[in-house]
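What shape does this take:
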Amino acid sequence: MKTLTLTASLIASACAATPLLAEDLNTGLQQIAIADPQGQRPLDGFLFYPTKDTDTTPSLGNPVWASLPIVADAATLPQRHPLVLMSHGMFGNARNQAWLAAQLTQQGYMVAAINHPGTTTFNRDPDQRRMLWERPKDISRALTHLLRDPATMELIDPDRIYMAGHSLGGFTAVALAGGRYDAAGLDAFCAASTDDLVCGIFQGWQVAQTNADRAMMEQDLSDNRIKAFAVFDLGGTQTFDAQSLGAIDTPLLVYGAPIANSGIDLDVESRDLITKTPPALTTYLEPADLAHFDFLGQCTAKGLAILREEEPQDAFVCENGTEPRAAHHAQIAQTVSAFFAGH
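Predicted structure coming up:
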């Protein structure tokens, strides 16, 4: 298994592969809307892309979350770009990793982030939530849409397609990499681990509780168009069949966050995942001061105080969420870009 000591060489390879310097590029933004022929699961989100337009406007922020300099509907660069697909965490949304999208676009990447129906801030429908097999399919549908849309198809390099997922988005990423859901194995694990966070969530959501749902969850949801994955402090390692994890043939960059403010147990999540995936394809990073919610956006100077007053149960998401989080973001973006550029 590759470790943090390889970061410098990864960064060097990224610099060699980056088509333009970061100061040459800004972040363009357009909305994505993907229809569902059955009308059951339309998707929406954002497409971030590099532009030389300079008319930036503070966007995607509010009193709690810091804005980003964005050029709405900017002109695109007439060349093919690597594409990164992003999957948010439980009840998160397509804005959660906009900070990473912005930093990647400044290095020449396009980034697509979508909202997953049922598990997003804006749609918590219990039936959609139960159908977790749809999450990986959302990403595959978004990729197919972008590769077929005349507005984007000529802008994407099909040999440089990647994915990043945070928390439940990390579960989504592992499924797309080839991890197969193991309902019986999870049942056995949960019977012996009654306080496990993921067990409680999946049972509460009624995931794979019928034979039909189990069959859907256990299907092969991998997408071989995606060449490498970044997995950010995932939840759900114990849902996957160990043999399928060992058979993954796509490079994985796995981050574990040891600051315990989310309920995720690293010993049964990221640390266990990397014992089951191929060592030659797995790079694991666990920065000592990284927290689960450091993968969300940077908080404003007043963000923590606002949450403590208005939403005290959620205030922890902005703990150390200003300059310390910005420093984490810079390191993560650099490492992710380097990892993808190396594959």
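
alpha carbons only for contacts and neighbour counts from here, please
Noted.

you'd agree Thr277 is up against Gly246?
Yes - with contact defined as C-alpha atoms under 8 Å, Thr277 counts as touching Gly246 (4.7 Å).

These two - which one has more neighbours?
Higher neighbour count among Thr277 and Gly246: Thr277, with 23 against 17, using other C-alpha atoms under 10 Å.

ok, now which ones touch the closest residue to Cys318 other than its chain neighbours?
Nearest non-adjacent residue to Cys318, counting by C-alpha to C-alpha, 6 or more residues apart in numbering: Leu304, 5.3 Å away. Residues counted as contacts of Leu304 (C-alpha atoms under 8 Å, 6 or more residues apart in numbering) are 64, 315-316, 318-319, 321.

next up, for comparison:
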Amino acid sequence: MFKKLIFILLYIYPLFALAQDQIGERTFAFNDTARHRPLKTEVWYPTNDTRKPDSIPGYPFIHIPTVRNASLPSGVHQLILISHGTGGGRMTLEWLADALVQKGFIVAAVDHWGNTYDNKIAIDFVTPWERPQDISFVLTQLLNDKDFAPLIDKNRIGAAGFSIGGYTVIALAGGQISMDALNKFSQTPQGVKEFTLPEFPGLKKAFNPADVEASFKNCPDLKDNRIKAFFAMCPAVGQGFTNRDQLKRITSPVYIVGAQSDSIAPIKTNAIHYQNLIKGSKIYIVPGKAAHYTFLNEGTEAAKHGAGPFLNDDPSVNRHEVHQQVAKIAVDFFATTLK
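Take a look at the predicted model:
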């Protein structure tokens, strides 16, 4: 009996414990044909699959290796939808997905069509109201998927977003942006600075304003009542909101995180501005020299060379520690609000 116990402790339990910590990953090629928007989506989930996690040669981000197409978990789980920043991609907030999955959540992140690092379409950089529709479409697809629908607790769904993805989740919560307010702000010195995007140099000359106006007028109601909690990191386009009436429909919990030294979406006109207008919202500002792109994945040493602020921070900033801190806030927020 004693020898059997020793065998279990030394050989069986470590394998079981390892399996419990595994992250499964699947890629979906959704397509919103009504809006002509392919929406590639990455889904991460807890798994007991004992296969060795995949190693991706040349992968530029530090992350927890996953088991591709791993066996699915049992029971039902909270689902968190993630919206990336402008010119980013579905994999750029993998640090947050990892932290959530390790606590039992299923996480889905979408590539917003025309607004990713490898697919830049000018009009899709200036029509942010398309993005909440992407999230709602993907949510519908997952809730109809034969594999994942049974795993998702339909009453415990949340959304998290970074930068313009932060606006995306606020719009899903019920925020209604003003095109006039955005236009007026864009003419100010601060507006010119905020709308000059490093991800798309020369953007202002690359689209037709009439097309943007038409897109805005044809936009449906973006509030998605299926989503119950919202986590916005360094939210952008805050100056499209000038009064509380534009955000009065938000009744679900909202948590906002900003960075003290954010020069892309400065906290005064964005994170703090949103928090002042959204009744009952909570806020945390990462102090010191943490900046906008500190919220992107950590890069490998090889990837950092030539990547500028996207993967490199002020020497006083430990990106890994910022991620750990913000991930804990997010996990606690969703665990509390999606009981």
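
rewinding a little: what about the residue nearest to Cys318 of the first structure, which SS state?
Assigned with DSSP: H, G, I helix; E, B strand; the rest coil, Leu304 of the first structure falls in the helix class.

any idea how far it lies from Ala66 of the first structure?
12 Å (C-alpha to C-alpha, to the nearest Å).

for Pro150 of the first structure, same thing?
From Pro150 of the first structure to Ala66 of the first structure the distance is 33 Å (C-alpha to C-alpha).

When these two are compared, which one has more neighbours?
For Pro150 of the first structure versus Ala66, neighbours defined as other C-alpha under 10 Å are more numerous around Ala66 (20 against 10).

Please pull up the equivalent of that one in the second structure.
In the second structure, the residue matched to Ala66 of the first structure (TM-score structural alignment) is Ile62.

for Asp149 of the first structure, same thing?
So, by TM-score structural alignment, Asp149 of the first structure is matched to Asp145.

OK, contacts around that match?
By C-alpha under 8 Å, 6+ apart, Asp145 of the second structure has no neighbours at all.

Just give me the mean distance for the longest strand along the first structure relative to the second structure.
What stands out as the longest strand in the first structure, according to DSSP state E, is strand 156-166. Superposed on the second structure, strand 156-166 of the first structure shows a mean distance to its aligned partners of 0.5 Å (mean C-alpha distance after the TM-score superposition for the first structure).

Please spell out which residues along that strand are buried.
156, 158, 160-166 (16 or more other C-alpha atoms under 10 Å).

Please enumerate residues in contact with that strand?
Contacts to strand 156-166 of the first structure, defined as C-alpha under 8 Å, 6+ apart, come from residues 80-89, 110, 147, 170-173, 225-234, 295, 340, 343.

tell me how far it is from the chain's mean position?
Centroid displacement of strand 156-166 of the first structure relative to its chain, using C-alpha atoms, centre = their mean, to the nearest Å, is 11 Å.

same check, this time on stretch 252-272 of the first structure
For stretch 252-272 of the first structure - counting by C-alpha atoms, centre = their mean - the centre lies 15 Å from the chain centre.

same check, this time on stretch 214-222 of the first structure
For stretch 214-222 of the first structure, the distance to the chain centre is 20 Å (C-alpha atoms, centre = their mean).

Between the two ends of that stretch, what distance do you get?
Termini of stretch 214-222 of the first structure sit 17 Å apart (C-alpha to C-alpha).

Ala75 of the first structure - nearest residue in space that isn't next to it in sequence?
Ala75 of the first structure sits nearest to Thr51 (C-alpha to C-alpha, 6+ apart), 6.2 Å away.

doesn't Gln79 make contact with the one you found?
No - in this structure Thr51 of the first structure lies outside contact range of Gln79 using C-alpha under 8 Å: 11.2 Å.

isn't Thr337 of the second structure right next to Ala229, touching?
Yes - with contacts counted by C-alpha under 8 Å, Thr337 of the second structure reaches Ala229, the gap being 6.5 Å.
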